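Undergrad: here is my input; please provide its structure:
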Amino acid sequence: MQGKLKPRKIDQGVFRELYCQLMMRRGLPFKFIEYPEFRSLITYLNPDATPFSRNTSKADMLRIFNRDKIKLKTELATIPSRICLTSDLWTSCTTEGFISLIAHYVDLNWKLNSKILNFCHMPPPHTGFELSKKIGDFLQDWGIEKRVFSITLDNASANDILQQTLKKQLVLQKGLICDGEFFHVRCCAHVLNLIVQEGLKVLDDALDQIRTSIKYVRGSESRMIKFKQCLEKISDINSSSGLCLDVPTRWNSTYLMLQSALKYQRVFASLQLIDENYKYCPSDEEWERATKICKFLQPFYEITTLISATSYPTSNLYFLQVWKIQCLLMKNLVDEDKVLKDMAELMMQKFQKYWDEYSVILAFGAILDPRMKLETLGYCYERLDSLTWKIKLEKIKEKIYKLFSHYSSQGSSISNVQK
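TA: Below is the predicted model of the structure:
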């Protein structure tokens, strides 16, 4: 007769480590370990498991953090490449400010890494000077103040002071390439959001009607039932996608809202006939305007999706996408439709504020892509301006040769030291 299997002996250290991983990855509260139901489950699985308190769990997590921090600091100290940074401020629902700092680098195996170095409370004031001081402290703590290549920030006014102050500090420490000429990079996704938001101001009335209609339908279960009844009577509409409501600060959600609402245009018209309280149905003219705008915004949505990707490098794609944006705006500046023309004019003003001359760093990404190189830049510049394109191209060549000379001299000095 086969004997009973003996329960596996518990390694208390492994158990606590795995529990901390569960807490960190799933955002569980510290007191979860003290829930009677959870302790009963652990005891049932193995009576030898020793329960521990939330304070022990907190201490374990701090120990794991310090261990992994030392490991990451060692890795950052050994990689041969420079480190690119991104930083942002975030306000919680309790109005507390938090600041984040992320490092992007290529490791010894040529793998692109993104690591959150810091995410911590940022007490007021949130001035550019205080923010630069905070980030400077982060860099010193990680020992990378002389390893930075660039920092990418959004276009908040405080960030201009932040990057200027931080750049001066790092240049004094001889920590930046070419005296920080390539240090500051504007967040392309944020700039694109500002540009499109500027254009959407033309559509306030039509957008408000569509937004209010969706809010009305989603406002109660009875309204949703009426809406579905109207939908069932119109058989040729694909109802697999629901109604989307936008977030005002994210223009791409506004595009998705328009896209979803246009599918149900006839359903909204039908709802107006059976629901006397529904008084927000857009007019035919407003629906037509929304259709044109949705078509106009589609390329911008596709570009935003492309450059916001996180699973593959996108630096080589930025220049060509920004060029496409400028081409689209120039084309619509002479559109016969007054609404599209007005949108393009507002968007072009914003575009020229940030991207009149494309960021040099973005151009470098295109040049280093074997599929594009300098010839593609020349073609793009010539399409936009046949008179000055050569001057712009020469300027970019001068900058990239300057950067190459810096790395070349560094390589020579390293070789001499090794000899």
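Undergrad: CA atoms for contacts and neighbours, from now on please.
TA: Fine.
Undergrad: chain center to stretch 187-199, what's the gap?
TA: Stretch 187-199 sits 12 Å away from the centroid of its parent chain (Cα atoms, centre = their mean, to the nearest Å).
Undergrad: to check against the first, give me the structure of this:
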Amino acid sequence: MSQNTAQKRTKRSFVWGFFEKINKGNSNVFRCKVAGCKTELSCSGNTTNRRYHLQSHHPVELREAQSGNRMSSDSSFNDDERDNAEGMHHQKQTSMRKYIKQSGISYNPASQKKKELDKALVRFIVKDIQPLAVVDDDGFAEFVHALDPRYCLPSRRHLRDVLLEQAYQKTVQHIGEILKPIKFIAITYDGWTSRTTQGYLVVTGHFIFEEKLSTATLGVIPIPSRSTSKNLKELIFSVLKRFPNVSVVCAVTDSGSNMISACDLMKMRHMPCAAHKIQRIVMVGISKTERSFSSKETEDFVEKIFCDDNDNVQNCDVSVYNVIVKCKRIATFFHHSSSANRSLEQELHNAKRQLTKISQPNNTRWNSVYYMLESIWKIGEALFAVLSKCGKWELDLTPAEKHLIPQILAILKPFVKATTKLSGDSYPTVNLIIPTTKQILTELNSLLSLSDNEVVEEETTVFEVSENNKDAKVVIDSQEAICFLKQLVSSTREKMLEYETRTASGFSTILDPRFKKHGFISESNYRMMAEKLKEELKTVMATQNRTHIECTSSIEPVPCVSKRAEYTFLNNITFTRHDRSIHSTAQAIVHLNKYLEDPITNETTDVLSFWTNYTACEALSAIALRFMIIPASSVPSERVNSTAGNTITDKRARLTPTFAEQLVLK
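TA: Alright, predicted model coming up:
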């Protein structure tokens, strides 16, 4: 018994091989022997703190030691022999990374090559949203060694606290250098909450750089307390004070009361996000097709579209709302059933149809509802055949509901095109809000075959849609679809026509040489905005001390092309040039009238290039370029939220609250 006890006491953990015992003052400490690490740990009766140190700072070396051939448990080495044997064992199992460090053939940390490779690693982490733990992955280490054996990957802590911090500071400095000569920027800001309930505020800036519209993430800031308007104001000011030379033209946000109030407190011009407006129009329009809809329950009905509560649908009713909810259940079933998906693939293969994945809708963007309906309609009868084989007859649609799907798609298609166009950030979009609204109403009214004052009891219209890359005619003959269509027309007029009276969208539409007054729906709104623009031009010209500017245009009028235009309502516009009447009024009126009298240009005109090279009136050009930088939507800040979400929720990244800001500032 005593012999066995003695043998057990001679056993020693391999962890001891990584440390040496040294005397320091009146106490003893253990110093780490791993190359490049001189961490000192307090003495204790076990190896817990030393094992934790290896797991946190030297995981590769620890895994190599654990996976190596261990000493036999019944061997009778004494402590000295065991230390020597373990040292020989570790020497045999030395990794390539450790060998490079010990042999001295790796790059010097201060060498230019090492710094360049570290920068490339940081760019790889940031651009591809990779977890920081990738530097600890064996496969990645082997790949890097095969590329350059002399390069040693940094530790995760060094990558996070040193390399990424340096890259972040340089990025902020670089953005500051870019914004130094910039006079005006527009901003968007939006809130986001992580899975750990930590709130963040994203601020993006939009400006013209090298004659192109550019976007930069100015900050991703943790919200320390509630998202009140006062707190948002302080956070936004903390971001903008980094760039003291710029002036904010306008802020674009959603229609949240705290977002709007923050703008009021900062005394900034505010414009509601056009994409959110369209989202609201469509989703509430769908909800109102439900028989039991109540105006007080708008939000509840919007949420019910995305839930799977069977009580929400009356099977005997045929409505747009019920069709969408049923299609949502079908998408959810195929999303969770691998066998049903395999059966669907086989069915499509037998029918020689293209494999199509059923889109899953979400409540963030209504477009997902459209894409879900489109995917189900494209699959056609193959999908319903699979449902029958799986015994899911309750998910099958009635013939009337199947007949309604292509009509819903035809009605929603103008909104999809508008949302996509207004969500861009590489080209001016604020000038497209009013013309796009006009296009939506034009296409919807063409479906109804109605004029403004005409009322028809039974409408039958034809709309072109595409199925399997072939044009097909869809007849809008369902009373449910017609009611839905009328509701969207009414809501679009109510919610979107307000942009014709807003300075940012009104000025930019007039100053778009492709639209001018033809982009407006209301003639009175156009005249009102033109008068306001004249006053703005007078103010700018007075500031520039330009009282006598010769009205000479270097821009040749460009005739409208006959090809099919992106904005279809422009096809029927006839171009006329009115006789110029030079009055003895302010030069601002002369310059603006001259611009307005010139024919509109074709659809391919680059608006920024047009105004950058416009020499007839520098003041008018300055106004146009100042307003064209305003985005139509707050989608740019929402895109950053998505990126930050992918970053912060990655458990392997072990991020600090400010680390999201470092990653999204590219």
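Undergrad: what lines up with residue 69 of structure 1 in structure 2?
TA: Under the alignment (TM-score structural alignment), residue 69 of structure 1 pairs with residue 172 of structure 2.
Undergrad: what helix or strand is its match on?
TA: Here residue 172 of structure 2, judged by DSSP states H and E, is contained in helix 164-179.
Undergrad: tell me the contacts of the residue most central in space within structure 1?
TA: Geometric centre of structure 1, nearest residue: residue 308, 5.7 Å, by Cα atoms, centre = their mean. For residue 308 of structure 1, the contact set (Cα atoms under 8 Å, 6 or more residues apart in numbering) comprises residue 189.
Undergrad: residue range for the helix ranked longest in structure 2 in structure 1?
TA: Using DSSP state H, we find that the single longest helix of structure 2 is helix 399-422. Across structure 1, the stretch matching helix 399-422 of structure 2 (TM-score structural alignment) is residues 284-307.
Undergrad: circling back to that earlier point, what's the following helix or strand after the helix holding residue 172 of structure 2?
TA: Using DSSP H and E, the helix or strand that directly follows helix 164-179 of structure 2 along the chain is strand 184-193.
Undergrad: what's the mean deviation for that following strand versus structure 1?
TA: Superposed on structure 1, strand 184-193 of structure 2 shows a mean distance of 1.0 Å to its aligned residues (mean Cα distance after the TM-score superposition for structure 1).
Undergrad: so what secondary structure elements neighbour that strand?
TA: Secondary-structure packing of strand 184-193 of structure 2 (3 or more Cα pairs under 8 Å, 6 or more residues apart in numbering; DSSP states H and E): strand 199-209, strand 247-253, helix 635-648.
Undergrad: thinking again about what came up before, give me the mean distance between the match of helix 399-422 of structure 2 and structure 2.
TA: The superposed stretch 284-307 of structure 1 is, by mean Cα distance after the TM-score superposition for structure 1, a mean 1.3 Å from where its aligned residues fall in structure 2.
Undergrad: give me the buried positions along that stretch.
TA: By 16 or more other Cα atoms under 10 Å, the buried positions in stretch 284-307 of structure 1 come out as 286-287, 289-291, 293-294, 296-297, 300-301, 303-304, 307.
Undergrad: which residues does the helix holding residue 172 of structure 2 contact?
TA: Applying Cα under 8 Å, 6+ apart, the contact partners of helix 164-179 of structure 2 are 119, 122, 209, 216, 242, 243, 245, 246, 662, 663, 665, 666.
Undergrad: for stretch 193-206 of structure 1, same thing?
TA: For stretch 193-206 of structure 1, contacts defined as Cα under 8 Å, 6+ apart pick out 250-252, 282, 286-287, 289-290, 339, 342-348, 350-351.
Undergrad: quick check: the aligned residue for residue 135 of structure 1 in structure 2?
TA: Matched by TM-score structural alignment, residue 135 of structure 1 corresponds to residue 236 in structure 2.
Undergrad: all good on my end, thank you.
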